[in-house]
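Student: model this:
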Amino acid sequence: MSIFDNLCIVDDDEVQNFIKQVSANIKKERQLKGVTQLELALMIGQKSSAFYANAENSAKNRRFNLEHIYKISKALNVDVEKFFASS
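Tutor: Model prediction:
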């Protein structure tokens, strides 16, 4: 048995669940602050809410990247760690 036999330590479902949890946490914080998707999209440099809405809802294979998450935390004045908390 080689050390390379088990390189993938996380399955795809676990990754997808993690992404959905981060997106749900971002949505929760946005709603708590009373900010619309369009407002937050513009705050982080998006031209419209389409990408933002899809990323927040994990639709059409859209995802927030680290830059987005950092900008969202600054725009909402929330510690970035909150987005990674499990429920």
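Student: Going by C-alpha atoms from here, please, whenever you check contacts or count neighbours.
Tutor: Will do.
Student: longest helix of this structure?
Tutor: helix 12-32 (DSSP state H).
Student: Buried by neighbour count: which residues of that helix qualify?
Tutor: Neighbour counts over helix 12-32 (16 or more other C-alpha atoms under 10 Å) mark 19-27, 29-30 as buried.
Student: again, but for stretch 40-59
Tutor: In stretch 40-59, counting by 16+ other C-alpha under 10 Å, buried: 40-41, 44, 49, 51-58.
Student: Confirm for me that Asn25 is in contact with Asp79.
Tutor: No - using C-alpha atoms under 8 Å, Asn25 is not in contact with Asp79; the gap is 11.7 Å.
Student: One more, so I can put them side by side:
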Amino acid sequence: MTSLSKEDFYKLVGKNVARLRKEKGMSQMKLSLEMGYESVSVVSSAEVCYRGKHFSLGNLYQIANILEVDICDFFIEDENEEGERSF
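Tutor: Purely as a prediction, here's the structure:
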């Protein structure tokens, strides 16, 4: 992984959570409920790093178990055709 600012790192993680959640066919609401929340605000805000909101390590552990993915998948950088990072 290349050097990222803290905010870019949070955006990368949020983007990967959203991508994996969608690949599993799970809505933000369903994921939120399975995490014990009553609304989508935590998940939706953290997926896009809205107002600095981001997932905690505990959240990521929980999400990885719910989605049945490796927690490391949240930290993978995506590169576009030009070899540039995409967040």
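Student: Could you quantify their similarity as a TM-score?
Tutor: In this superposition the chains share a TM-score of 0.81, using TM-score structural alignment, normalised by the length of the first structure; 76 aligned residues with a C-alpha RMSD of 1.4 Å.
Student: still on that earlier bit, I'd like the next helix or strand past the longest helix of the first structure.
Tutor: The first helix or strand that comes after helix 12-32 of the first structure along the chain, using DSSP states H and E, is helix 37-43.
Student: what's the average per-residue distance for that following helix once overlaid on the second structure?
Tutor: In the superposition with the second structure, the average deviation recorded for helix 37-43 of the first structure is 0.5 Å (mean C-alpha distance after the TM-score superposition for the first structure).
Student: residue range for that helix in the second structure?
Tutor: Per the alignment by TM-score structural alignment, helix 37-43 of the first structure matches residues 28-34 in the second structure.
Student: what's the spacing between the matching stretch and its chain's center?
Tutor: 13 Å (C-alpha atoms, centre = their mean, to the nearest Å).
Student: Please narrow the buried residues of stretch 40-59 of the first structure to those residing in helices.
Tutor: Those of the buried residues of stretch 40-59 of the first structure mapping onto helices are 40-41, 49, 51-56, per DSSP H.
Student: Including distance to Lys74 of the first structure, could the residues you listed go into TSV?
Tutor: TSV is the format used below for these (distance: C-alpha to C-alpha, whole Å):
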residue	distance to Lys74 of the first structure
Leu40	11
Ala41	13
Ser49	18
Phe51	19
Tyr52	16
Ala53	18
Asn54	20
Ala55	18
Glu56	17
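Student: what's the most distant pair in those residues?
Tutor: Leu40 and Asn54 (13.2 Å; C-alpha to C-alpha).
Student: what's the nearest residue to the counterpart of Glu77 of the second structure in the first structure if we skip its chain neighbours?
Tutor: By TM-score structural alignment, Glu77 of the second structure lines up with Ser86 in the first structure. Nearest residue to Ser86 of the first structure, sequence neighbours excluded (C-alpha to C-alpha, 6 or more residues apart in numbering): Gln21, at 6.9 Å.
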